[in-house]
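> Pasted the sequence and its predicted model underneath.
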Amino acid sequence: MIQEFVNKYFFNLLIFTLIFGIILYDLIGFDYTDELCALALFILFIFWMFRTPDWRINKAFLITICIFIFYLCYSFAINSNSKTAILADFTVQIKPYLAFFCVYSMAPNFSRIQKDLLKKISLILWFCLLPIGLLGLINMQYLIDIMGVPAYFAAAVIAVSLTYLFCSDFTTKDKCIFLILLSLGLISGRSKFYGFFVLAIVIIVYFSNVNHIKLNFKNIIILFFTFGIMLFVARNKIELYFMQGIVGDLDKNEIARYVLYATSIDIFKDYVPFGSGFASFGTFYSGEYYSNIYAKYGIDNVWGMTKNAHSFIADTFYPSLAQFGIVGLYFYSAFWIHILKKSFKSQSAKQLILTLLIVSFMGIEGIADSTFTTHRGFFILMFLGLVLSETKISNNKELKNESLTN
């Protein structure tokens, strides 16, 4: 049966991606692990699609593919960069959407045995990360030598913690263990992780009761104080990247993010409505195949954004949306609204909470990291597809039961 085939091979692919695409990504020094995993996932999806009687494909997935093809043609038409750069950036930008929609369309459903095994693997991986974190407490350089950068360590902790929660029974004990596992990421010293950890506590402790998820005065006050605490724990970086940039008091090592945000606003205004095109601004390939946008806006001499040293160009995500203009910004927002709408249809608190945690994580990460289009984003979007697959399966079962009853 095709579904059993998908369940088996996607399970193996998920474990492989978690271990080699997240935990060991920098240690093995192979930068194309996520691309290989993406190719394997797409092949599995194509095999599944052709084996279904009606060549089933999610409508939102089809719309997303059409949107990306349009932007690809648009980028060629306006010569946003070289054809090689445009194609390379196209591949990077569409990858997280492929990760989500391929998994969501196939709707893999893990057995209890598979979930128990995945749960044990996530705990083993966490205990492997624990000594690395403890070494980081002694000297952060030890953690960097092993994991590459603190962001990779934090993402690894989040990945194994979410995997554990997904495979659990979502009891009070499981929620407490999840928060304990997640707390290891605090060692990374990342302000974004501090903010996410605060939000995760509120979501797990308060909003895991689905009856609390409603718009009322009490919840508005709770969210207001939550975001206040998040801003407080991240205040140093907010001041560093934005406030000091406004007054022109940034160190040369920190100015790139502020410049990217400020310039993106100009690009949104100047390239209405479809943006400056693939590989033109704020992405890895816009720096690798140096885009003329940087010279056009007079930022080609900014530290970390020069033609010969452009490592800071892809240091954040939201400014890169200027490549797609206000129309692209609308579609990006519509994608996440689509995700949230589907999650709120779930009758399972666990599936809803996992979705809220993932959306919160990606929302926070985009402020000062390009996580969405990296190996970390690829795994998280795969995982999100798996979570919402359970929601879809549960809803379909309920509809069948209702039809049988009627």
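Happy to help now that I have it. Nothing here was measured: the structure is a model prediction, and the numbers come from that model. Residues are numbered from 1 along each chain as shown.
> From here on, just use CA atoms for contacts and neighbour counts.
Fine.
> Just the buried residues of the helix or strand harbouring Glu402, please?
When secondary structure is defined using DSSP states H and E, the element that contains Glu402 is helix 375-405. Using 16 or more other Cα atoms under 10 Å as the test for burial, helix 375-405 gives 375-392, 395.
> now do stretch 70-90
Residues 71-72, 74-76, 79-82, 85-90 are the ones in stretch 70-90 that count as buried (16+ other Cα under 10 Å).
> what does stretch 38-51 rub up against?
2, 6, 10, 13, 55-57, 95, 98-99, 102-103, 106, 378 (Cα atoms under 8 Å, 6 or more residues apart in numbering).
> Let's see that with 6 Å instead.
Outside of stretch 38-51, the residues within contact range by Cα atoms under 6 Å, 6 or more residues apart in numbering are 55-56, 102.
> same thing with stretch 25-32?
147-148.
> Can you get me the start-to-end distance on that stretch?
As for stretch 25-32, its first-to-last residue distance stands at 9 Å under the measure Cα to Cα, to the nearest Å.
> Buried ones in it, by neighbour count?
Using 16+ other Cα under 10 Å as the test for burial, stretch 25-32 gives 25-26.
> I'd like the distance from it to the chain centre, please.
Relative to the chain's own centre, stretch 25-32 is displaced by 19 Å; criterion: Cα atoms, centre = their mean, to the nearest Å.
> go on, stretch 394-406?
Here the centre of mass of C-alpha atoms in stretch 394-406, compared against the chain's by Cα atoms, centre = their mean, lies 33 Å away.
> One more: stretch 327-342?
With Cα atoms, centre = their mean as the basis, the mean position of stretch 327-342 lies at 14 Å from the chain mean.
> Just the buried positions in that stretch, please.
Those would be 327-329, 339-340, for stretch 327-342 by 16+ other Cα under 10 Å.
> same check, this time on stretch 102-114
102-110, 114.
> Could you check how far Lys95 is from Lys192?
23 Å.
> Any idea how many residues pack against the closest residue in space to Phe344 that isn't next to it in sequence?
Distance criterion Cα to Cα, 6 or more residues apart in numbering; nearest residue to Phe344, sequence neighbours excluded, is Leu352 at 6.4 Å. Neighbouring residues of Leu352 were enumerated by other Cα atoms under 10 Å; the total is 22.
> Second structure for comparison follows:
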Amino acid sequence: MSRYTVVCRTKKYGVKAIITIAILFILILFEVLGGRSYFDEILGLCSMLYMILLLFARRLTNEDKISVLLLLTVICIGVLSNIYSKINVSLYSILIDLVVESKFLWVFFGAKYFVTQVEMKDVSRILRPFAKLFAVTAMIFALISQVVNIGMTGSERYGLKEFKFFFPMSFQFLAVAMVAVAVISNKQSRKNYRYYICMCIALILATKSSPLLFSVFFLILLVYFKKREELKTSTLVILGILVLILGTFQIQTYLLNENAPRYLFFYYGGKTANTYFPFGAGFSTFGSDQAARNYSELYFRYGFNGLFGMNQKDGSFLSDTFWAMALGQFGWIGFALYVIVYIRIFNSIKKVKLNLEQRAFCYAAYAAQLIHAVGSAILSSSAGVISAIAIGMVLGGSYSKNRNKK
């Protein structure tokens, strides 16, 4: 099957590869500028329609077909929850939240099927020099920032200054770092390790839990997959213990503290799921950005309007967690199905033929974002969409290679 190409000097690049790079560039530009845009929501909506078309055209693998159907079921449960609870009946608000809270998965699947092996090769050829430069300069500036204030650091933790590079927040830096690692890992080489080390040093100096987890997971798995091809249960247990050790501060401060906003969201998320069982409260009602913007009726009921960072004037903590949102809005059944979709994606990584660097990246990047979602809304953010594209296009290239063999 022929493909559309763009000729640059003497080299040809696929149009789909150019589109992928353009999408990444726009998303990253908005992260650097720090301004809010609806580009990631538009991308999420387009990806949803794209995957539904592929579903009806029977172009999905059986595994992905089940995951997409489960995701559509969760969305239906969310809408039914709105009808059942009657807390938010604004069609516009519901549709916006519907896209926002599912866009990570839609964009992941979209990238996986849009970016084939050929496109991934083109993307890597174009972006590899920039990715390497990004890794090296990030490490250099991260080290300099520890002794000289060059405007790339934030708060201080563990005696180290939080390095953000030229992004407003460290999680945005992590998302772009994931793209860089995804691009570099497409062609396995021992020389790549120098760039991985540079990237991980810069991310560790970000001092936040998600960059730290990704770096540690990635480096450990790079060594692990040199000796073993599959991730064993015992290894997952060890990594889980490592998560608890590295996240002790966050767990004690945010999840075990009864006055912490994240604790309150998990507590009242369960209470909401019980109140509106078997459904939840519905889209735009609890823990989401739309619920904060419209200041949900539930927040008055739970007394959030009298709490710092959770009231109508200052709602900085109102959309600070993802999983609690899913529990409150979709209920116990919808939450369980939602979690199953994410678990199915994690399990699917081992079924794809990847080189060891790609395998280490996919596991580390995906796990880091899922864990990060406990204490943030990363999976419904534009930065999360960037990481979804990075993971999706790595898996997509290998999936297309496997399909072509069949």
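Cool, got the structure. Given the structure is predicted, the values throughout are model-derived calculations rather than measurements.
> So which of the buried residues of stretch 70-90 of structure 1 are in helices?
71-72, 74-76, 85-90 (DSSP state H).
> from these, which two are the most distant?
Tyr74 and Ala88 (15.0 Å; Cα to Cα).
> For stretch 222-233 of structure 2, measure first residue to last.
End-to-end distance of stretch 222-233 of structure 2: 17 Å, with Cα to Cα as the criterion.
> now do stretch 295-311 of structure 1
With Cα to Cα, one end of stretch 295-311 of structure 1 sits 16 Å from the other.
> give me the stretch of structure 2 that that stretch matches.
The aligned range for stretch 295-311 of structure 1 in structure 2 is 300-316, by TM-score structural alignment.
> how close does the equivalent of Gly366 of structure 1 over in structure 2 get to Lys65 of structure 2?
In structure 2, the residue paired with Gly366 of structure 1 according to TM-score structural alignment is Ala373. When distances are taken as Cα to Cα, Ala373 of structure 2 and Lys65 of structure 2 turn out to be 25 Å apart.
> thinking again about what came up before, in CSV, list the buried residues of stretch 102-114 of structure 1 along with secondary structure.
Rendered in CSV, the data for these read as follows (DSSP: H, G, I helix; E, B strand; the rest coil):
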residue, secondary structure
Cys102, helix
Val103, helix
Tyr104, helix
Ser105, helix
Met106, helix
Ala107, coil
Pro108, coil
Asn109, coil
Phe110, coil
Gln114, helix
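> Export the residues you listed as JSON lines, with columns for distance to Lys237 of structure 1.
Formatted as JSON lines, the buried residues of stretch 102-114 of structure 1 follow (distance: Cα to Cα, whole Å):
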{"residue": "Cys102", "distance to Lys237 of structure 1": "36"}
{"residue": "Val103", "distance to Lys237 of structure 1": "35"}
{"residue": "Tyr104", "distance to Lys237 of structure 1": "36"}
{"residue": "Ser105", "distance to Lys237 of structure 1": "39"}
{"residue": "Met106", "distance to Lys237 of structure 1": "40"}
{"residue": "Ala107", "distance to Lys237 of structure 1": "39"}
{"residue": "Pro108", "distance to Lys237 of structure 1": "40"}
{"residue": "Asn109", "distance to Lys237 of structure 1": "41"}
{"residue": "Phe110", "distance to Lys237 of structure 1": "40"}
{"residue": "Gln114", "distance to Lys237 of structure 1": "41"}
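> Filter the buried residues of stretch 327-342 of structure 1 down to the ones in helices?
327-329, 339-340.
> what's the closest of these to Ala159 of structure 1?
When those are ranked by distance to Ala159 of structure 1 (Cα to Cα), Ile339 comes first, at 19.0 Å.
> Now which residue in structure 2 aligns to that closest one?
Counting by TM-score structural alignment, Ile339 of structure 1 lines up with Ile345 in structure 2.
> distance of that match from Phe167 of structure 2?
Distance from Ile345 of structure 2 to Phe167 of structure 2, counting by Cα to Cα: 29 Å.
> Let me know the helix or strand that Thr163 of structure 1 is in.
helix 150-167.
> correction: Gly195 of structure 1
With elements delineated by DSSP H and E, Gly195 of structure 1 resides in helix 191-202, which encompasses its position.
> so the next helix or strand after that helix versus helix 191-202, what angle?
Read in the C-terminal direction, the helix or strand following helix 191-202 of structure 1 is helix 217-233, with elements assigned using DSSP H and E. Here helix 217-233 of structure 1 runs at 150 degrees with respect to helix 191-202, directions being taken by axes from the mean of the first three to the mean of the last three Cα atoms, to 10 degrees.
> Buried ones in helix 217-233 of structure 1, by neighbour count?
Residues 226, 229-231, 233 are the ones in helix 217-233 of structure 1 that count as buried (16+ other Cα under 10 Å).
> Stretch 309-317 of structure 2 now?
Of the residues in stretch 309-317 of structure 2, 310-312, 315, 317 count as buried by neighbour count, 16+ other Cα under 10 Å.
> Which two among those residues are spaced furthest apart?
Gln312 and Phe317 (11.0 Å).
> What is the equivalent residue in structure 1 for Gly331 of structure 2?
Superposed on structure 1 with TM-score structural alignment, Gly331 of structure 2 falls opposite Gly325.
> let me redo that: Gln172 of structure 2
Counting by TM-score structural alignment, Gln172 of structure 2 lines up with Tyr152 in structure 1.
> what's the burial count for that match?
If you count neighbours by other Cα under 10 Å, Tyr152 of structure 1 ends up with 24.
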